[in-house]
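Visitor: whatever this is, show me its structure:
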Amino acid sequence: MTSARPAPTSDPDTIPRMPAWVTSARVENPEDVAFLSGAALSQLHIVVMRPDLPHALLRDRLSLRAAEACLGFAGRPERAAELRDAVHLLRPGDLPGPAGDVYLAWRRAVARPVSVKALCRAFPDLEAGGIAGWLGAGRGSPVNRAAAVLETVLTEAPRAEVAGLVLADAALSKALGWDHLVPLLAAGLKRADLRKSGDDLRLACHRAVVASAVEGQRLAVDVARRAARLKLVAPKLRAKGAGDAVLMFLSRDAVAPAALPLPDRAARRLCDRLVDLAAVRELTGRDTYRLYGV
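Guide: The predicted model follows:
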């Protein structure tokens, strides 16, 4: 891993807030819901296109929310803490388990620019031709395209809910001109929504976009503020490899000390130092097998 400087620090106070009329409106008319989803996406687009945000970190954190939602649809009990353990505490040769597989699929899907190749990496059991066909199923506005992709996948493969939601978000992101997939739909949909079709599914997707865009904008402000704190204290770190460690924290929801480019003891000391400087948080509350994140 080569050393590099963190990206320029963004000022969280300059990130535009979602208008109150978007967050407080309670509408049922399909045209009004579609209008609100367009307004919410327009505001989120401004955030997504800012070059000074820790975009990889934001996407990774949103992928955790999406994975939680998918597991909830399947009736599984795992939540953020269990998902982090399942992925970040893996040792060579270990299997992540069903819940870890879901989280890994989302993380892989958001890690690289949207493409069939990147989505094949997230779902190695699916054929590239099938993924390309599903992605091309949508027409019309971005949300309508996403809903069409989701409906097509779930019609042809009813058990492929995770793939359907990932591909729907991929179609949405591509339609909006975003380079990377930004997870939005899963966390805003309800389990019953996945059984809908046609206009009912499109309406559910519009509602999901409103809720998730609002949360995505809030989360962007939060990670920008936390990243700014980490960048502020980074020059105080003297450990060899600290710069690369900081870059890892700026791009990942959670980091195990063993994953840092430092000897084990030095990595633990660096994590403790960053906690003392209020630059990162210990996420597990445990004395051992700890995970850290901004």
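
Visitor: going forward, measure contacts between C-alpha atoms and count neighbours the same way
Guide: OK.

Visitor: show me where this protein has strands.
Guide: Remark: strands assigned in the chain by DSSP state E are 281-282, 292-293.

Visitor: of all those, which lies closest to residue 208?
Guide: Nearest to residue 208 among the strands of the chain is strand 292-293; the distance by Cα to Cα comes to 27.1 Å.

Visitor: quick one: the longest helix anywhere in the chain to chain centroid distance?
Guide: Among the segments of the chain that qualify as a helix by DSSP state H, the longest is helix 198-233. Chain-centre distance of helix 198-233: 9 Å, with Cα atoms, centre = their mean, to the nearest Å.

Visitor: just stretch 189-197 next, same as before
Guide: That offset, for stretch 189-197, works out to 21 Å (Cα atoms, centre = their mean).

Visitor: and what of stretch 49-69?
Guide: The answer for stretch 49-69 is 4 Å, by Cα atoms, centre = their mean.

Visitor: any idea how far residue 132 is from residue 28?
Guide: Separation of residue 132 from residue 28 (Cα to Cα, to the nearest Å) stands at 34 Å.

Visitor: now the other sequence, so there's something to compare against:
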Amino acid sequence: MLSPACPPPPALSWSMTPPSPTAVLPLHLPAWATRCLPDRGGADHPTPAGPAQLGAALAVLDAAVTAAAPHAGAWANRLALAAAAAAIARSGRPEDEAALRDLVALSPAPPAGPAAPVLGAHLWLADGPPGPRWGELPALIAGLGARSGGVPDELAQTLATAAALPCPLVAVSAALQPVLAVRPGRDALAVWAADLVLARWLGWPYGLPLIGLGLPPQGRVDLSALEGATLAAVILRGSARALDRFALLGHRAAALQAVRPRLRARAAGRVVDRLLARDAVSVAGVRDLIPERAARRLFDRLVALGAVRELTGRPTARLYGL
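Guide: I've put the predicted structure just below:
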């Protein structure tokens, strides 16, 4: 656990800084902070981490979040999709990240189906600061499997109380364990609630699923054992993965921004902005900005220039993104 001398949480500020047109400098964790993560992609838990390592991870990640990078929207949405896919896989369902991407990018309405509540809750977290939207939590909690009586409202209040605690690990534990006590087996709800509380504690303008990303992607996890140094290691692993993705998408975003002046299609700039703001975009998804035929030509050119990628490998219903 962190020392009782932990400082109080930072003052919460919900105003969004306009994205900077300049490239964001690469951000990475110091080598000593990731010494307990011999394999970020492995299925085993990392060894326990200390408060210094966790503090370094959250400080670097805070710099990435508050930089208002041009690709922040695409980054947050892609992390949400990855964490939702991992949560669904741990529950034994077959939907992977590609299937969830289709649900989001090709559906004219909010996603539907068995995976929709988990997916929707993660996208909600990435969509903005949780504090001003706290009244929406009971409906999200109910969708994640806690529907009976006044449980959704009670859990929403429990999470608000947890977010006000003085240290991040204490706050996350105070969110995770009560959810498990009230709804055993609702792991997706418990992990999402913990990430929600951490995002609010940090005062970020949008949430990142650090715990969801830091857990093993397959198999059941004993969440009741996630406390202290073990919980810190999970957050550290999730932070490292998030920063890796931030750097990768930052390079791709810089390439996309570099070709912007060469695009002559009407509304091409607004299409670029949408690509930077979302995980994936379809031709139909920019119909409000540009005619479909022109959109196809524009996307083909962007792919040929190496500025965006086609994400599906399909000849139809194609999706484009960083």
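
Visitor: among residue 132 and residue 28 of the first structure, which residue is more densely surrounded?
Guide: The residue with more neighbours, out of residue 132 of the first structure and residue 28, is residue 132; 16 against 10, by other Cα atoms under 10 Å.

Visitor: what are the ranges of the helices in the stretch 51-200 of the first structure?
Guide: For the stretch 51-200 of the first structure, the helices defined by DSSP state H, counting those that start in this stretch cover 55-73, 80-88, 97-111, 116-122, 128-135, 142-156, 161-175, 185-188, 198-233.

Visitor: neighbours of the aligned residue in the second structure for residue 240 of the first structure, how many?
Guide: In the second structure, residue 240 of the first structure lines up with residue 266, judged by TM-score structural alignment. If you count neighbours by other Cα under 10 Å, residue 266 of the second structure ends up with 14.

Visitor: next, the contact list for residue 266 of the second structure, please.
Guide: residue 290 (Cα atoms under 8 Å, 6 or more residues apart in numbering).

Visitor: residue furthest from the geometric center of the first structure?
Guide: residue 238 (31.3 Å; Cα atoms, centre = their mean).

Visitor: mind checking which of the helices of the stretch 51-200 of the first structure is nearest residue 259 of the first structure?
Guide: For residue 259 of the first structure, the closest of the helices of the stretch 51-200 of the first structure is helix 80-88, at 8.5 Å, according to Cα to Cα.

Visitor: thought residue 70 was touching residue 21 of the second structure, still the case?
Guide: Yes. Between residue 21 of the second structure and residue 70 a contact is recorded at 6.8 Å, counting by Cα atoms under 8 Å.

Visitor: and the two? which has more neighbours close in?
Guide: Taking neighbours as other Cα under 10 Å, residue 21 of the second structure and residue 70 compare with residue 70 leading, 22 against 11.

Visitor: quick check: the more buried one vs residue 179 of the second structure, distance?
Guide: 35 Å.

Visitor: then residue 60 of the second structure?
Guide: For residue 60 of the second structure relative to residue 179 of the second structure (Cα to Cα), the value is 29 Å.

Visitor: which of those two has more residues huddled nearby?
Guide: residue 179 (24 against 17).

Visitor: quick check: closest non-adjacent residue to the more buried one.
Guide: Spatial nearest neighbour of residue 179 of the second structure, chain neighbours left out: residue 190 (5.5 Å); criterion: Cα to Cα, 6 or more residues apart in numbering.

Visitor: got the contact list for the equivalent of the one you found over in the first structure?
Guide: Aligning on TM-score structural alignment places residue 190 of the second structure opposite residue 164 in the first structure. Residues in contact with residue 164 of the first structure (Cα under 8 Å, 6+ apart) are 149, 150, 151, 153, 154.

Visitor: mind checking what the first one lines up with in the second structure?
Guide: When you say that, I think you mean residue 149 of the first structure. Using TM-score structural alignment, the partner of residue 149 of the first structure in the second structure is residue 175.

Visitor: surely that match touches residue 192?
Guide: No. Look at residue 175 of the second structure against residue 192 with Cα under 8 Å: they stay out of range, at 9.6 Å.

Visitor: picking that back up, can you tell me which of the contacts of residue 164 of the first structure are buried?
Guide: Neighbour counting with 16 or more other Cα atoms under 10 Å marks 149, 150, 151, 153, 154 as buried within these.

Visitor: mind putting these in JSON lines, distance to residue 19 of the first structure included?
Guide: Formatted as JSON lines, these follow (distance: Cα to Cα, whole Å):
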{"residue": "149", "distance to residue 19 of the first structure": "29"}
{"residue": "150", "distance to residue 19 of the first structure": "29"}
{"residue": "151", "distance to residue 19 of the first structure": "31"}
{"residue": "153", "distance to residue 19 of the first structure": "34"}
{"residue": "154", "distance to residue 19 of the first structure": "34"}
